[in-house]
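J.: Whatever this is, show me its structure:
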Amino acid sequence: MNRTYLLLLVPLALLLLPAAQRSSPPSLQQTLQANEWKKRVLLVAAPTAEHPDFRAQKAQLATAPAQLSARDFLVIDVLYDQLSPADKNYLTKEIGVQPPRFATVLIGKDGRVKMKSARPIPLAKLFGTVDQMPMRKQEMQRGVIDTE
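T.: Next up is the predicted model:
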């Protein structure tokens, strides 16, 4: 009887294993790659969500949801105390962010870093930078995305 139970349990476990593996969140690199040519990404990076600059940047962003949406933004909170070692390595080597320092990083739709700041980026500067990008200018000319 135990052998029969085991024979039923093993295939069931094998079926559930891929589902369990899929449930882990994607890495930072995977998230950025998945949004390439689709979204402009703003990384807001800090040691914890309680960091004063993190809170200040998030508060600014919270006042402008329509402007962020109009410019196809994806805002990603990057909290160092929650990153995997692989994500920390990617953030340091590929993005150029040095934990535990605060950083805000603008990544264009082409996947390249467009702006990095060790302080919160004022919204006027952030939107002004994006609105000067060639792809954004094309979007505005085609009327695809509002400037509001």
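
J.: switch to C-alpha atoms for all contacts and neighbour counts from now on
T.: Fine.

J.: I'd like to check what contacts stretch 119-135. Which residues are they?
T.: 53, 54, 56, 57, 60, 61, 71, 102, 103, 104, 136, 137 (CA atoms under 8 Å, 6 or more residues apart in numbering).

J.: What is the end-to-end distance of it?
T.: With CA to CA, to the nearest Å as the measure, stretch 119-135 spans 26 Å from end to end.

J.: what about it, distance to the chain center?
T.: Offset of stretch 119-135 from its chain centre (CA atoms, centre = their mean, to the nearest Å): 17 Å.

J.: Kindly report the same for stretch 55-68.
T.: Centroid displacement of stretch 55-68 relative to its chain, using CA atoms, centre = their mean, is 15 Å.

J.: That one: end-to-end distance?
T.: 17 Å.

J.: same check, this time on stretch 128-138
T.: Stretch 128-138 has an end-to-end distance of 15 Å (criterion: CA to CA).

J.: Please, which helix or strand holds the one residue sitting closest to the centre of the chain?
T.: Closest residue to the average C-alpha location of the chain: residue 76 at 3.4 Å, with CA atoms, centre = their mean. Assigned by DSSP states H and E, residue 76 belongs to strand 73-79.

J.: ok, residue 58 - contacts?
T.: residue 44.

J.: Another sequence for comparison is provided below:
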Amino acid sequence: MKLSLFMASVGLLASLSSASAQGDLDALRWKNRILILFAPSDGDPSFTRQSRLLLADEKGLAERELVVLGVAGGKVETLFGDPRAKHDAGALRRHFGLDARAPFEAILIGKDGGVKWRQDAPFEPRDMNAVIDAMPMRRAGR
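T.: The predicted model follows:
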């Protein structure tokens, strides 16, 4: 009985954390595209390289209405843009099925809230821009 009650509590907490992450992301829905960079630490070479590549083209990020979040270790940092919600690293990792020790991963979320692109290695911004520029809302000028 105690074990099943414990397991139910753990399940409830996990679903609440995932709901919390979705709620935080929903605050940006229809306003911004979101790129989340996940890494085990902020000293991760892939995280550092990707951040540098992206921030070299702030004009392109702004044109595409992107908010870039870095989830490194247990913290979330806004790398570009103006998010209107607080984000929890653990909740974001659980929401996207990533362990805290998982290697680098980048996830692009469209304005509709759906995952549009995932990469497990640093990429050139032009590759991401091509994905965004092909999106119906982007082609419609939104």
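
J.: Quick check: buried residues in the helix or strand that the strand holding residue 76 of structure 1 is followed by?
T.: Sequence-wise, the next helix or strand beyond strand 73-79 of structure 1 is helix 85-90, with elements assigned using DSSP H and E. Using 16 or more other CA atoms under 10 Å as the test for burial, helix 85-90 of structure 1 gives 87, 88, 89, 90.

J.: Give the equivalent position in structure 2 for the second one.
T.: Following TM-score structural alignment, the counterpart assigned to residue 88 of structure 1 within structure 2 is residue 90.

J.: which stretches of structure 2 form helices?
T.: 2-26, 45-55, 58-63, 89-95, 125-133, 136-139 (DSSP state H).

J.: winner for burial among these?
T.: Ranked by mean neighbour count under mean count of other CA atoms under 10 Å, the helices of structure 2 are led by helix 89-95, which reaches a mean of 19.

J.: Just put the buried residues of helix 85-90 of structure 1 in JSON lines and tack on distance to residue 43 of structure 1.
T.: Shown next, in JSON lines, are the buried residues of helix 85-90 of structure 1 (distance: CA to CA, whole Å):
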{"residue": "87", "distance to residue 43 of structure 1": "13"}
{"residue": "88", "distance to residue 43 of structure 1": "13"}
{"residue": "89", "distance to residue 43 of structure 1": "15"}
{"residue": "90", "distance to residue 43 of structure 1": "13"}
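
J.: in structure 1, which helix has the most residues?
T.: Structure 1, longest helix under DSSP H: helix 2-22.

J.: Output the contacting helices and strands for that one.
T.: For helix 2-22 of structure 1, there is no helix or strand it packs on, judged by 3 or more CA pairs under 8 Å, 6 or more residues apart in numbering; DSSP states H and E.

J.: For the aligned partner of residue 102 of structure 1 in structure 2, give me its contacts.
T.: The alignment partner of residue 102 of structure 1 in structure 2, by TM-score structural alignment, is residue 104. By CA under 8 Å, 6+ apart, residue 104 of structure 2 lies in contact with 37, 38, 39, 40, 44, 46, 47, 120, 121.

J.: how deep is the alignment partner in structure 1 of the last one tucked in, by neighbour count?
T.: Yep, that's residue 121 of structure 2 we're talking about. Under the alignment (TM-score structural alignment), residue 121 of structure 2 pairs with residue 119 in structure 1. Summarising burial for residue 119 of structure 1: neighbours were counted as other CA atoms under 10 Å, giving 14.

J.: Check the gap between residue 119 of structure 1 and residue 30 of structure 1 for me.
T.: Counting by CA to CA, the gap from residue 119 of structure 1 to residue 30 of structure 1 is 26 Å.
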